[in-house]
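> here you go, sequence then predicted model.
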Amino acid sequence: MIRVGVAGWPVKHTRSPAIFAHWFERYGVDARYELIPVAPEDADSFFAELPAEWAGVNVTVPHKRTAAAHIKLEGAGARLGVANTLWRADGVVCGTSSDGPGFVASLDAAAPAWRDSNAPALILGAGGAALAIADALRATGCAVTVANRTLAKAESIAASTGAAAIPLTDLADAMAGCGVFINATTRGMAGIDPLDIDLSPLPASAVVADIVYNPLETALLAAARSRGLVAVDGLGMLLHQATLGFERWFGIKPEVDAALRAKVVATL
């Protein structure tokens, strides 16, 4: 049996086991997906010599930069210096970040017309998710603006990705011309205050996306739907980012379908 898993601290909250169990059954793969708790003080040694028992590993907070420092990086991982998916190739541990591409794939699946507008994307927040999403959107040719309370953090993402950076005081003006508005903060997550923001400046054609998936229907998405805007929840990003690991480990590009969504929703 092939052993794969997710390394982080903590890891009990992850929905990845449900995702991969669905694909193991669907594609007849004899494998087991395990939780791998790695304490921060042990992270360097763990990723420097990834134990041979693991055919592949997903990486979650707070280890994405630590993992990246010890492996051969490709694609978005090399550009950003982070990794959430590791695999072995010719005896070398390789890795990249699939978070940004996962977001774009989710957007393509739920709101494919976003690409037709040629309008810029506006990202609220300047953490790791915002960085990954800005990079992936820029890779499609989309113009991106990052807004954050601490402007220096938005400017750091802008410098890394070719995006623009603005303070929150300029948010309404930026919303007026954007095609996709993205909440890349944790606001609205279960147990955290909702994102209280006026969506009226957005064009009627805008798409509103939230990276939060628990709850699926955040206050932001409910407000978007009440305005008649297309709303994209955060579960799609979670599901689509997982496809890369499965493909690298088992040579199969797995499908993100309604059955998979239903199984993960049942765990929320």
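Arrived safely.

> contacts, neighbours, all on C-alpha from now
Noted.

> and the helices in the stretch 151-268 of the chain?
151-161, 171-175, 219-226, 235-241, 243-250, 258-265 (DSSP state H, counting those that start in this stretch).

> just the residues contacting the last one, thanks.
In this structure, residues lying in contact with helix 258-265 by Cα atoms under 8 Å, 6 or more residues apart in numbering are Arg15, Ala18, Ile19, His22, Leu235, Leu239.

> so what's the second one up against?
Right, the one you point to is Ala18. By Cα under 8 Å, 6+ apart, the neighbours of Ala18 are Lys263, Val264.

> one more to weigh against that first structure:
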Amino acid sequence: MRIDIMTLFPSVCEAYLSESIIGRARKDGLVEIKCHDIRDFSKDKHRHVDDYTYGGGAGMIMQPGPIADCFKAICEETNTRPYCIYMSPQGKVFNQETAVRLSKMDNIALLCGHYEGVDERIIEEIVDEEISVGDFVLTGGELPALMVADAVTRLLPGVLSGEECFTEESHFSGLLEYPQYTRPPVFNGKSVPEVLLSGHAANIANWRRREALKRTLIRRPDMLKKADLSRDDLKIIGEICAEIHESDA
């Protein structure tokens, strides 16, 4: 898979994408990620890529020309048209389902806005989808683009040690992940749950499922509406609700 990031700050993106799991995946050829400086496509001698808004208003808007030329260069380099995503607070909120969908594509291009955003005409011309990482506004699209690139890359074959590294995580299965523990077995008087030390695989799996359901019920009950729940899961949820009600009584 290839991911292209169109940005005013390629060094910021490269710094993150060159480290840890994503950096190793790039070195091993499991994913190709390229960061493109939109300023390189400015026809202004000072490399300006923004201007005042028509109609007045605060802030500057990124011009369509440099972005269009940057995207054109990517298309020519890849000999295809990448699926283009504009990182925008007006987009659909990013989630694990979207990450899985994007991970199945061959090439995506992430457009990072800045200032007050980008000229609407470039959105109409090249953007296939707008994505937000939450109901808040940042100074630029670089952090959201890195979040998307990270979430997508870690789903690619070979990036993590095994599929279970992400299939059991929060949100992938529609539930929050169960609690995790490591050494030492006792820390500040608190012990690791005995079942996790038992070596009994079935009991451990049952405990983890119950804890995932409990955590989701307490922290994100909205997720249960879309989760794929079995009859046993519904029974467990009923038991947990009874326990919570009893403890509050």
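Perfect, thanks for sending it. Treat the numbers as computed from the prediction; the structure is a model and nothing was measured.

> what does the superposition give as a TM-score?
Between these two chains, after superposing, the TM-score reads 0.29 (TM-score structural alignment, normalised by the length of structure 2); 105 aligned residues with a Cα RMSD of 4.7 Å.

> out of the helices of the stretch 151-268 of structure 1, the one nearest Ala76 of structure 1 is which?
Among those, the nearest to Ala76 of structure 1 by Cα to Cα is helix 151-161 (10.4 Å).

> most neighbours, which of the contacts of helix 258-265 of structure 1?
Among these, Leu239 has the most neighbours (other Cα atoms under 10 Å), with 24 neighbours.

> doesn't Gly102 make contact with it?
Yes: assessed by Cα atoms under 8 Å, Leu239 of structure 1 is found in contact with Gly102 at 7.5 Å.

> after the longest strand belonging to structure 2 comes which helix or strand?
Among the segments of structure 2 that qualify as a strand by DSSP state E, the longest is strand 83-93. Per DSSP states H and E, the first helix or strand lying C-terminal to strand 83-93 of structure 2 is helix 96-103.

> please name every helix or strand in contact with that following helix.
Secondary-structure packing of helix 96-103 of structure 2 (3 or more Cα pairs under 8 Å, 6 or more residues apart in numbering; DSSP states H and E): helix 142-153.

> after the helix it packs on, next one along is what?
helix 164-167.

> Glu14 of structure 2 reaches Cys35, doesn't it?
Yes: using Cα under 8 Å, Glu14 of structure 2 is in contact with Cys35, at 7.0 Å.

> more crowded one of those two?
Between Glu14 of structure 2 and Cys35, Cys35 has the larger neighbour count (other Cα under 10 Å), namely 20 against 16.

> what helix or strand is that one on?
strand 32-37.

> what's the span of stretch 230-249 of structure 1, first residue to last?
With Cα to Cα, to the nearest Å applied, stretch 230-249 of structure 1 spans 35 Å between its terminal residues.

> what about Ile67 of structure 2, distance to Asp51 of structure 2?
Ile67 of structure 2 is 13 Å from Asp51 of structure 2, by Cα to Cα.

> which one's more surrounded, the two?
More neighbours surround Ile67 than the other of Ile67 of structure 2 and Asp51, with 28 against 13 (other Cα under 10 Å).

> would you say that one is within a helix?
Yes: judged by DSSP: H, G, I helix; E, B strand; the rest coil, Ile67 of structure 2 forms part of a helix.

> pretty sure it sits against Ile123.
No: counting by Cα under 8 Å, Ile123 is not a contact partner of Ile67 of structure 2; they are 9.9 Å apart.

> other SSEs contacting the longest strand of structure 2?
Against strand 83-93 of structure 2 (3+ Cα pairs under 8 Å, 6+ apart) you get strand 107-112, strand 129-132.

> buried residues in it?
Tyr83, Cys84, Ile85, Tyr86, Met87, Ser88, Pro89, Gly91, Lys92 (16 or more other Cα atoms under 10 Å).

> quick one: which two of these are the most distant?
Farthest pair in the buried residues of strand 83-93 of structure 2 (Cα to Cα) is Tyr83 and Pro89. Separation: 18.8 Å.

> how many residues are close by Glu77 of structure 2?
Glu77 of structure 2 - counted by other Cα under 10 Å - has 10 other residues nearby.

> state the distance from it to Arg2 of structure 2.
Counting by Cα to Cα, the gap from Glu77 of structure 2 to Arg2 of structure 2 is 12 Å.

> ok, Asn107 of structure 2 next?
5 Å.

> cool, Ala151 of structure 2 as well?
14 Å.

> now for the two: what residues contact both?
Counting by Cα under 8 Å, 6+ apart, no residue touches both Ala151 of structure 2 and Arg2.

> one step back: buried sites along the strand holding Cys35 of structure 2?
Ile33, Lys34, Cys35, His36, Asp37.

> ok, the second one - contacts?
What it means is Lys34 of structure 2. Counting by Cα under 8 Å, 6+ apart, Lys34 of structure 2 has contacts Arg2, Ile3, Asp4, Ile5.

> tell me which two of those residues sit farthest apart.
Maximum pairwise distance in these, criterion Cα to Cα, is 10.0 Å, between Arg2 and Ile5.

> overlap in contacts of the two?
Common neighbours of Arg2 of structure 2 and Ile5 (Cα under 8 Å, 6+ apart) are Ile33, Lys34.

> for those two, indicate the residue with more neighbours.
Ile5 (28 against 18).

> check which helix or strand covers that one.
Element membership for Ile5 of structure 2, per DSSP H and E: strand 2-7.

> coming back round to it: and among the helices and strands packed on strand 83-93 of structure 2, the most buried is which?
Of these, the one with the most neighbours on average (mean count of other Cα atoms under 10 Å) is strand 107-112, at a mean of 24.

> for that strand, name the packing helices and strands.
Short answer (3+ Cα pairs under 8 Å, 6+ apart): strand 107-112 of structure 2 packs on strand 2-7, strand 83-93, helix 142-153.

> after the shortest one comes which helix or strand?
Using DSSP H and E, the helix or strand that directly follows strand 2-7 of structure 2 along the chain is helix 10-17.

> for the following helix or strand past that next one, buried residues please.
For helix 10-17 of structure 2, the following helix or strand on the C-terminal side (DSSP H and E) is helix 20-27. Across helix 20-27 of structure 2, burial judged by 16+ other Cα under 10 Å covers Ile22, Gly23, Ala25, Arg26.

> next, the angle from helix 20-27 of structure 2 to helix 142-153.
70 degrees (axes from the mean of the first three to the mean of the last three Cα atoms, to 10 degrees).
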